[in-house]
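A.B. asks: What follows is a protein structure lacking sequence information:
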C-alpha cells in the first residue's frame, strides 16, 4: 500500500500545506517536488509569508494531496486523499542548485518566485502517510 501512496505523491505536484502557530492553523496551496523515495517533499516560499513564520515556530506540518480535480465527475467514494505528516527542514546549501533546477523543470510557471534572491527552498521530511480511498477505506503507513 505504501507504494500506492508514494505513486500519488509522484503523480501530483500541488498540495495543501497546513501549519500551526500559537495554536492557530493556516493552510497554503503549494507546488512541490519529491525525492524519488518520497522521503522529502520540497517547496519554495518567501520568508515574509505567514506559512514560513509558522514553520519556524512549529516545524510539524500536514500535507494534503488529493484527486478531486480529475475525479470531479466521479462519486465521492472514488476520490483519494493522502495526508502526509512531516517536519519542516532547511535544505543543505550543497543541494539547493540541483533541487532548484528540478523544481523549475516541474514548475516553470514559478520561475519568478524561484529566481527571487529572497525565496527559500525548504523540505518537509515525511514521517507518515494516511490514504483515504472514498469515504470508508483508510490506510496508514510510517515513512520508510
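C.D. replies: Everything's here; your move. The structure presented is a predicted model; accordingly, all values stated were derived computationally and were not measured.
A.B. asks: switch to C-alpha atoms for all contacts and neighbour counts from now on
C.D. replies: OK.
A.B. asks: need the longest strand for this structure.
C.D. replies: The longest strand of the chain (DSSP state E) is strand 120-133.
A.B. asks: tell me what that one is packed against?
C.D. replies: Applying 3 or more C-alpha pairs under 8 Å, 6 or more residues apart in numbering; DSSP states H and E, we find strand 120-133 packed against helix 2-11, strand 40-45, strand 80-90, strand 137-142.
A.B. asks: now do 6 Å
C.D. replies: strand 40-45, strand 80-90, strand 137-142 (3 or more C-alpha pairs under 6 Å, 6 or more residues apart in numbering; DSSP states H and E).
A.B. asks: List the buried residues for the second one?
C.D. replies: Neighbour-count burial for strand 80-90, counted by 16 or more other C-alpha atoms under 10 Å, picks out 80, 81, 82, 83, 84, 85, 86, 87, 88, 89.
A.B. asks: okay, pairing it with this:
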C-alpha cells in the first residue's frame, strides 16, 4: 500500500473532488476514545466550503460526547460502499483525522445554515438544549480508492 501526500494543484483538485463526494454522503462513522477503549458512532455530517471543518450534532448525554470531552482527537470514516463484494475494488473511503471543538457563537449562524442545508430534517434536534453542535478541525484526509490506492491531504 503506497501513500502519497498531495500538494499544490493536485491538492486543490483532490479537495474539490472530496467536496463533491461529501455532498453525496449523508452519514459517517465517528471514532472516539475513552482511555484505551475505542468507540464508533454513526453521525450525520456536513462540511464547510474549504473542507477545513466537518460539522455534526450529538446529544450531550452520550458516550461519544463524554469521550470527546476527555479526548478531542477523533477519526471520521466517510464512504460510498453499497455492501457488495465489488466494494473492495470500487468503494471510496475517506478517513478524516482531526480534533473536535464546540461551534463558537460568532460562527454559529453560518455553520448552522451549512449543516441544515444538508440535513433540514435535523433542525429540531440541532436546536435542542440537550444537543451539542460540534466541528472537527480537520488535520488530514486519507483517501483510499481501488482497494489500496492511498492519497493523503494535509489541511
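C.D. replies: Received the coordinates, thanks. Everything numeric in this text was worked out from a predicted model, so none of it was measured.
A.B. asks: TM-score for these two?
C.D. replies: The TM-score (TM-score structural alignment, normalised by the length of the first structure) is 0.89; 142 aligned residues with a C-alpha RMSD of 1.8 Å.
A.B. asks: re earlier: quick one: closest of the helices and strands packed on strand 120-133 of the first structure to residue 16 of the first structure.
C.D. replies: strand 80-90 (9.5 Å; C-alpha to C-alpha).
A.B. asks: Where does that closest one end up in the second structure?
C.D. replies: Under TM-score structural alignment, strand 80-90 of the first structure corresponds to residues 92-102 of the second structure.
A.B. asks: Give me the residues contacting that stretch.
C.D. replies: 72-80, 134-145 (C-alpha atoms under 6 Å, 6 or more residues apart in numbering).
A.B. asks: With distance to residue 25 of the first structure as extra columns, can I get the helices and strands packed on strand 120-133 of the first structure in JSON lines?
C.D. replies: Formatted as JSON lines, these follow (distance: least, C-alpha to C-alpha, whole Å):
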{"stretch": "strand 40-45", "distance to residue 25 of the first structure": "18"}
{"stretch": "strand 80-90", "distance to residue 25 of the first structure": "15"}
{"stretch": "strand 137-142", "distance to residue 25 of the first structure": "23"}
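A.B. asks: re the thing from before, just the buried ones from the contacts of stretch 92-102 of the second structure?
C.D. replies: Counted by 16+ other C-alpha under 10 Å, these give 72-80, 134-138, 140-145 as buried.
A.B. asks: list the buried ones in stretch 99-116 of the first structure?
C.D. replies: Residues 99, 100, 102, 103, 114 are the ones in stretch 99-116 of the first structure that count as buried (16+ other C-alpha under 10 Å).
A.B. asks: Return the residue of the second structure aligned against the third one.
C.D. replies: By that I understand residue 102 of the first structure. In the second structure, residue 102 of the first structure lands on residue 114 (TM-score structural alignment).
A.B. asks: residues in contact with its match?
C.D. replies: Counting by C-alpha under 6 Å, 6+ apart, residue 114 of the second structure has no contacts.
A.B. asks: For residue 135 of the first structure, the count of nearby residues, please.
C.D. replies: 12 (other C-alpha atoms under 10 Å).
A.B. asks: Please apply the same query to residue 134 of the first structure.
C.D. replies: So residue 134 of the first structure, with other C-alpha under 10 Å, has 14 neighbours.
A.B. asks: right, and it touches residue 78 too?
C.D. replies: Yes. Shown here, residue 134 of the first structure and residue 78 form a contact pair, counting by C-alpha atoms under 6 Å, at 4.8 Å.
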